[in-house]
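Have a look; sequence and predicted model below, questions after that.
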Amino acid sequence: MQVLKTHKTFEGKTQFWEHESVSTKTKMKFSTFIPAGPVRGCLIWLSGLTCTDENFITKAGAQKVLAEKGLMVICPDTSPRGLQLPQEHDSWDFGSGASFYLDATTPGYRDHYRMETYIADELHSLIQKEFNVPANKISIFGHSMGGHGALTLGLRHPQKFVSVSAFSPIVNPVNAPWGVKAFTGYLGENKTVWAEHDATELVRSGKRHPQALLVDQGGDDEFLTKGQLLTDNLTKACKEASQKLEVNMREGYDHSYYFISSFVENHIEFHSRLL
């Protein structure tokens, strides 16, 4: 691993890294905040469409409460970079910056867009080996596409993530325009396979996380009104399946990092209690 930049922050360090990924066969970047004292656990943050490893670490204002709780955060990039795959750079909601945190199966993408393996296996191991965080002290959260990633990876790998939370997540992508476009491009036409990467469908199929899932959703989120997020579908599925879920509808808030920064402390405290 190579450190690209370091900034002292609340007596700890905000750092930006690059490494060669076995999963994606490309260089991958991530950012971290590591508190000055003993590290009690690690949160993996997954960002949304068009984002990079820098969005959360520079905009969310999370370092102060992370330092107080003795938690580090690691924020991977949202897709592999430096490739020239078909349609990869043609639109903002598919390809570069829009991996949907799954392992693709379509030609070209299946060789590099292996983000589930990258997060759940490679990054999970890297956190243990390079930052000395035990395997049972790792949790996951994210925003929008990254909220989708946090929920689906948490439900698919509950033994790897102590707790799971999300801001404005795409909870039912098989029924949302963003998800239909991405899943067709990454997974092909088989909608049975799509359902394996959809939080609502995973809960309906019997997948569970032992802890309650935490979701915060802005009431004035333009993507909620456009049918991209479908929060109520997850609420209904969890109620029917007895999966514990807490949804906080935050009136007046939108989809931006202004919303995330307003409630990120609540999410960090949620994870801190369970870690």
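Cool, the structure landed.

rest of the way, CA atoms for contacts and neighbours
OK.

Which parts of the protein are strands?
Taking DSSP state E as the test, the strands found in the chain are 2-9, 12-20, 27-34, 41-46, 71-76, 138-143, 164-167, 213-218, 245-250.

For the residue nearest to residue 206 when sequence neighbours are not counted, grab the count of nearby residues.
Leaving aside its chain neighbours, residue 206 sits nearest to residue 241 (7.5 Å; criterion: Cα to Cα, 6 or more residues apart in numbering). When neighbours are counted by other Cα atoms under 10 Å, residue 241 registers 15.

Next one: residue 241 relative to residue 87, how far apart?
38 Å (Cα to Cα, to the nearest Å).

can I assume the residue nearest to residue 206 is in contact with residue 205?
No: counting by Cα atoms under 8 Å, residue 241 stays clear of residue 205, with 9.1 Å between them.

ok, now which ones touch the residue nearest to residue 206?
Contacts for residue 241 (Cα atoms under 8 Å, 6 or more residues apart in numbering) come out as 203, 204, 206.

putting a second one here so we can go through both:
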Amino acid sequence: MTNFTLPALPDGIELLSQHASFGGLQQFYRHASTEIGLPMRFSVYLPPQSLTGEVCPAIFFLAGLTCSEETFMIKAGAQRVAAREGLILITPDTSPRGANLPGDSDAWDLGVAAGFYLNATAAPWRKHYRMESYIVDELRHLLLPLLPIDEKRLGIMGHSMGGHGALTLALRHPGVFRSLSALAPIASPVSCPWGQKAFQAYLGDDQVSWAQHDASILMSQQQQAPYPQGILIDQGDADQFLANQLHPHLFEAACNQVGQPLTLRYQQKYDHGYYFVSSFIEDHLMHHKQHLQ
């Protein structure tokens, strides 16, 4: 670790803590976000290769409902694999915090910790709930000059609401992310209660705009396979949300329609939580490593 010196941090960004982990560094940051208009937090894992000056590929992980920038880093057990493979991991928070909007803390599936990785267009959410622009534009460009990241080797993955985010951001911003995977994603938000509730609040009544944030619809509109090297999705067959909320079969049908290679694996006896995520995280990181060579 002695070879790595963190560059001088720009105004408005603060390193809150860092911890040695598998020869690398686990870091937690806070910064003043211009897109969100509030302080935002994110976490970074730097593998040992990056600490000796090597420029490494980076994977954005988007977490699910009720989670924060800490959840994946604490629960998934990803650092061991990332250290071995030389992968930088980046996890943003799941929503703005501190906006104090009416009703933003009344339910676990809307508002705080439930930003759905889109830019809200309806009041009162539209001022602060701009997670799509925050991740793709602000956070990405903030980190590229700060950390030893190869900007041409970026991947994105996520779990549950974050799986929805990973799929939709990858499809909505072609060329930004070279590799893509998801664990138990909300694969068709327009078809499930979680998505309908969020989209009604954040986007209003215009269901045309809803479709622009639905991974299954977005995939069905592709003229050719956007990820010809393949997309990986794992889904527990004992997931309590599978039947009513997740609908991976709709995304699978859309992939088949446009010739997008998809590996959709139903894992027997696994539910929706981080015991499931941690069981298959190595497969996902290796999927990204393979396509970020």
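Ah, there it is. Worth saying up front: this structure is predicted, and the values here are computed from it rather than measured.

Any chance you could compute the TM-score here?
The TM-score (TM-score structural alignment, normalised by the length of the first structure) is 0.97; 274 aligned residues with a Cα RMSD of 1.0 Å.

sorry, back to before: only the buried subset of the contacts of residue 241 of the first structure, as a ChimeraX command please.
Per 16 or more other Cα atoms under 10 Å, the buried members of the contacts of residue 241 of the first structure correspond to this ChimeraX selection:
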select :203,204
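
from the contacts of residue 241 of the first structure, which ones fall inside helices?
203, 204 (DSSP state H).

closest to residue 69 of the first structure among the contacts of residue 241 of the first structure?
residue 203 (30.9 Å; Cα to Cα).

That closest one maps to what in the second structure?
Alignment note (TM-score structural alignment): residue 203 of the first structure maps to residue 219 of the second structure.

I'd like to know how far its match sits from residue 165 of the second structure.
From residue 219 of the second structure to residue 165 of the second structure the distance is 14 Å (Cα to Cα).

Point out the most buried one among the strands of the first structure.
When the strands of the first structure are scored by mean count of other Cα atoms under 10 Å, the highest mean neighbour count falls to strand 164-167 (a mean of 30).

So which bit of the second structure is that strand matched to?
With TM-score structural alignment as the criterion, strand 164-167 of the first structure aligns to 180-183.

ok, now stretch 99-113 of the first structure?
Taking TM-score structural alignment, stretch 99-113 of the first structure hits residues 115-129 over in the second structure.

buried ones in that stretch?
Buried residues in stretch 115-129 of the second structure, counted by 16+ other Cα under 10 Å: 115, 116, 117, 118, 119, 120, 121, 122, 125, 128, 129.

List of residues touching that stretch?
Stretch 115-129 of the second structure is contacted from outside by 35-38, 94-96, 99, 101-102, 130-133, 161-162, 164-165, 169, 198, 201-204, 213, using Cα under 8 Å, 6+ apart.

Out of the residues you listed, name the ones that lie in helices.
131, 132, 133, 161, 162, 164, 165, 169, 198, 201, 202, 203.

out of the buried residues of stretch 115-129 of the second structure, who's nearest residue 242 of the second structure?
Nearest member of those to residue 242 of the second structure, counting by Cα to Cα, is residue 116, at 18.0 Å.

mind checking how far the closest one is from residue 198 of the second structure?
7 Å.

looking at the second structure, which of the contacts of residue 241 of the first structure still make contact?
Contacts conserved in the second structure for these, using both residues aligned by TM-score structural alignment, their matches' Cα atoms under 8 Å: 203, 204, 206.

Please look at the first one and residue 239 and confirm they touch.
No: with contact taken as Cα under 8 Å, residue 203 of the first structure and residue 239 are classed as non-touching, separated by 9.8 Å.

Once you drop chain neighbours, what's closest to residue 269 of the first structure?
Here the residue nearest residue 269 of the first structure, using Cα to Cα, 6+ apart, is residue 69, at 7.8 Å.

typo on my end, it should be residue 250 of the second structure
residue 216 (6.0 Å).

what do you get for residue 26 of the first structure?
That would be residue 20: by Cα to Cα, 6+ apart, it lies 6.0 Å from residue 26 of the first structure.

how about stretch 250-263 of the first structure, aligned to which bit of the second structure?
Under TM-score structural alignment, the match for stretch 250-263 of the first structure is residues 267-280.

Which residues belonging to the matching stretch are considered buried?
270, 271, 272, 273, 274, 276, 277, 280.

so who does the second one touch?
Shown in contact with residue 271 of the second structure (Cα under 8 Å, 6+ apart): 236, 237, 238, 239, 240.

By neighbours, which of those residues wins?
So for these (other Cα under 10 Å), the most neighbours sit at residue 236, 21 neighbours.

Surely that residue touches residue 269?
Yes: assessed by Cα under 8 Å, residue 236 of the second structure is found in contact with residue 269 at 6.6 Å.

before we move on, the earlier item: which one in the second structure is aligned with the residue nearest to residue 206 of the first structure?
Aligned against the second structure by TM-score structural alignment, residue 241 of the first structure finds its counterpart in residue 258.

With residue 89 of the first structure instead?
Counting by TM-score structural alignment, the partner of residue 89 of the first structure is residue 105.

just residue 153 of the first structure next, same as before
By TM-score structural alignment, residue 153 of the first structure lines up with residue 169.

now do residue 45 of the first structure
Aligning on TM-score structural alignment places residue 45 of the first structure opposite residue 61 in the second structure.

hang on, the earlier thing: between the contacts of residue 271 of the second structure, which sits nearest residue 81 of the second structure?
Set against residue 81 of the second structure, the nearest of those by Cα to Cα is residue 236 (21.6 Å).

what about the closest one, distance to residue 74 of the second structure?
With Cα to Cα as the criterion, residue 236 of the second structure and residue 74 of the second structure are 21 Å apart.
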